[in-house]
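[1] sequence first, then the predicted structure:
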Amino acid sequence: MEAGIVGLPNVGKSTLFNALTSAGIASENYPFCTIEPNVGAVPVPDGRLDTIQKYIKTQKVVPAILQLVDIAGIVRGASEGEGLGNKFLSHIRNVDAILHVVRCFEDEDITHVDGKVDPIRDIETIDTELMLADLESVNTQIEKARRTARSGDKGAKRRVELLEMCKAVLDEGKPVRTIKCDDPNQKKEIDGLQLLTSKRVLYVANIEEDDLEGTGPHVQRVRERALEEGGEVVPVCARLEAELAELDEADRQEMLESVGLTEPALAVLARAAYNLLGLQSYFTAGEKEVRAWTIPIGATGPQAAGVIHTDFERGFIRVEVYSVDDLVQYQSEKAIREAGKLRVEGKEYTMQDGDVCHFLFNV
């Protein structure tokens, strides 16, 4: 699962990307973190890993990983090929969600492309380009689907209905993600159309160092906008986070305390992006490693096992499960078993966030 970082030029997008992908990344543990220059891997901070390691001594702790793509800055006219328009649009089409970096800081030394900082105008600039690109895509797809539907193809008829629904929303100047879907299958069908504005968005307000809580007027306007869309805002000072990413752990903690933070804002951002993608973690724990595994919310036991190895899903028999809270209470897996708190679940089990698992399988 990937999230794409987007934003206008000079909003701090690349600074944020570089800070995210350098903080806590060890190349020997994450060999895929430099697939290409604009792709990176980010560990998702999770205190439960440290809790598990406290009771189950292990050689290595491996967090969940979020993949990020630093997408070329967009400008007006991108939908018509201006700037890196087509390249931008093809990259954003391939990600699962969008982290939209919005400039909420004043700095005379960093020129704004429109001459003045206005976060809502900036958001609307990018939304407009994405909506124009979607309209072009929808119009092309509708004509093709209508031709197929004339032959009586039920799938094509359904596709026409969905495309017409999306076109109506886009014609009103609204992104496709604003369509209210009571039926989860309809949401999946719309996502399957691969429209840019159907993707979930997390706004990242790039703030000044004297407003680390994001209480300034620029951020408040972004929050109001996100609230209208049912979205979320994470305030981040990209410049400060870039400095923190270059420090060792002791110096980083000292600097965090000096500015009144308990953890880097990037940790909050990584967790928010993880949630935005509809992901959750389960854990495996043993002498060699404690590891967080990434699964979609709603995944079954066999599907979760398949993340470790496809053979595990194919030969799934059952999974033994307990919670991190159980481990804290009983302090060992042996004591959890003796207390009768170790659950045995079958193929229909829906995984819960934070499950600690032992899978039994037969291939």
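    It's in. Nothing here was measured: the structure is a model prediction, and the numbers come from that model.
[2] CA atoms for contacts and neighbours, from now on please.
    Will do.
[3] so residue 284: helix, strand or coil?
    The three-state label given to residue 284 by DSSP: H, G, I helix; E, B strand; the rest coil is strand.
[4] once you drop chain neighbours, what's closest to the residue most central in space within the chain?
    Taking CA atoms, centre = their mean as the criterion, residue 273 is the residue nearest the geometric centre of the chain, at 3.2 Å. Once flanking residues are discounted, residue 273 sits nearest to residue 202: 7.0 Å by CA to CA, 6 or more residues apart in numbering.
[5] got the contact list for the one you found?
    For residue 202, the contact set (CA atoms under 8 Å, 6 or more residues apart in numbering) comprises 98-100, 231-234, 272-273, 276.
[6] let's bring in a second model and compare:
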Amino acid sequence: LELIFCDLELVEKRLERMEQGAKRGKKPDEAEKRLLLKFKDALERETALRDIEFNIEEQKAMRTLQFLSTKPEIVVINLRENDLNTEKAERLQKDVQEYLKDRETSVITLCGKMEMEIAQLLAEEARAFLDDLKIKEPALNKLIRLSYNLLSLISFFTVGEDEVKAWTIKQGMEALKAAGKIHSDIERGFIRAEVIGFNEFIDSGASMAKAKEKGLLRLEGKNYIVKDGDIINFRFNI
């Protein structure tokens, strides 16, 4: 509700400025006013703007306003450790999903106490802890992936002599624009992108030399659509 109230305050202030401008003789934008009143009506009914249908023109107008309640929503159910991976947990998640079926909302379950304990363990200890509980991975990983999917985000990697770095971009971004996320000079002087998928890299023993021997490292042009997990070396010249 806090996000809805923040958006409502934004709309009311904008309508107030519009009204003050009209008193000074400035003619208001009637299309914008109608749209703001539509927002106001929904928000006063405590309805998030993500749950309202808008046409293409209305969606374009909304982008400049940066509403908070248009953002995707995730409901996290915090369970007791004993309830993880049980019929009770599945039933609770289904009940919440059914309750929220008319909203653009995703639901995930986890045990906050357990996640905190896992985060404090070394990697090997954490793996053993999860294996004992027959859990494939921490719920935090699932939550991160879900968040990325809802926001239409992916990550690609660059590898240097002393560091590996992940870069977050929008799904569907071309290699040229992805290069610009690292540095504008790389985008401006883009020549080619050397690309290998993460799984291909791991299957090659996590060795770039072996990947090259197998012919798995490929050259892509500026229009290549970057995929999640791609490892990329950008060739450029300025």
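    Looks like it arrived, so ask away. Note that the coordinates shown come from a computational prediction; the quantities given were computed from them, not determined experimentally.
[7] please state their TM-score.
    For this chain pair, the superposition-based TM-score is 0.78 by TM-score structural alignment, normalised by the length of structure 2; 229 aligned residues with a CA RMSD of 3.1 Å.
[8] on that earlier part again, translate the residue nearest to the centre of structure 1 into the numbering of structure 2.
    Structural alignment (TM-score structural alignment) places residue 273 of structure 1 against residue 147 in structure 2.
[9] tally of neighbours for residue 288 of structure 1?
    11 (other CA atoms under 10 Å).
[10] ok, it touching residue 60?
    Yes - look at residue 288 of structure 1 against residue 60 with CA atoms under 8 Å: they come within range, at 6.4 Å.
[11] separation between the match of residue 273 of structure 1 and residue 121 of structure 2?
    For residue 147 of structure 2, the distance to residue 121 of structure 2 equals 24 Å [CA to CA, to the nearest Å].
[12] ok, now residue 141 of structure 2?
    Residue 141 of structure 2 is 15 Å from residue 121 of structure 2, by CA to CA.
[13] next: residue 13 of structure 2.
    On the measure of CA to CA, residue 13 of structure 2 and residue 121 of structure 2 end up 49 Å apart.
[14] please enumerate the helices of structure 2.
    Assigned by DSSP state H, structure 2 shows helices spanning 2-23, 30-44, 56-63, 87-99, 112-119, 123-132, 139-150, 175-182, 184-188, 198-203, 208-213.
[15] so which of those is the most surrounded?
    Sort the helices of structure 2 by mean neighbour count, taking mean count of other CA atoms under 10 Å, and helix 175-182 sits at the top with a mean of 20.
[16] residues contacting that helix, please?
    167, 169, 186-188, 190, 193, 221-226, 234.
[17] mean shift between it and structure 1?
    Aligned to structure 1 and superposed, helix 175-182 of structure 2 gives a mean residue distance of 1.8 Å (mean CA distance after the TM-score superposition for structure 1).
[18] please say which position in structure 1 residue 110 of structure 2 maps to.
    Match for residue 110 of structure 2 (TM-score structural alignment): residue 236.
[19] spatially nearest residue to its match (excluding sequence neighbours)?
    In space, residue 236 of structure 1 is closest to residue 206, 5.1 Å off (CA to CA, 6+ apart).
[20] quick one: that neighbour and residue 101 touch, right?
    Yes - with contact defined as CA under 8 Å, residue 206 of structure 1 counts as touching residue 101 (6.7 Å).
[21] which of these two has more residues huddled nearby?
    Legend: neighbour count by other CA under 10 Å for residue 206 of structure 1 and residue 101, higher for residue 101 (28 against 25).
[22] distance-wise, check that one relative to residue 230 of structure 1.
    17 Å.
[23] now do residue 245 of structure 1
    Applying CA to CA to residue 245 of structure 1 and residue 230 of structure 1 gives a distance of 31 Å.
[24] residues contacting the closest residue in space to residue 105 of structure 2 that isn't next to it in sequence?
    In space, and not counting its chain neighbours, residue 105 of structure 2 is closest to residue 73: 4.9 Å by CA to CA, 6+ apart. Neighbouring residues of residue 73 of structure 2 by CA under 8 Å, 6+ apart: 104-106.
[25] what lines up against residue 73 of structure 2 once you look at structure 1?
    Superposed on structure 1 with TM-score structural alignment, residue 73 of structure 2 falls opposite residue 201.
[26] is it possible to export the helices of structure 2 to TSV including distance to residue 230 of structure 2?
    Supplementary listing: these in TSV, determined by distance: least, CA to CA, whole Å:
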stretch	distance to residue 230 of structure 2
helix 2-23	35
helix 30-44	40
helix 56-63	30
helix 87-99	33
helix 112-119	26
helix 123-132	24
helix 139-150	16
helix 175-182	11
helix 184-188	17
helix 198-203	6
helix 208-213	13
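[27] that older thread, what's the neighbour count on the match of residue 110 of structure 2?
    26.
[28] same check, this time on residue 197 of structure 2
    Close neighbours of residue 197 of structure 2, defined as other CA under 10 Å, add up to 20.
[29] contacts only, for residue 221 of structure 2.
    So residue 221 of structure 2 contacts 175, 191-193 (CA under 8 Å, 6+ apart).
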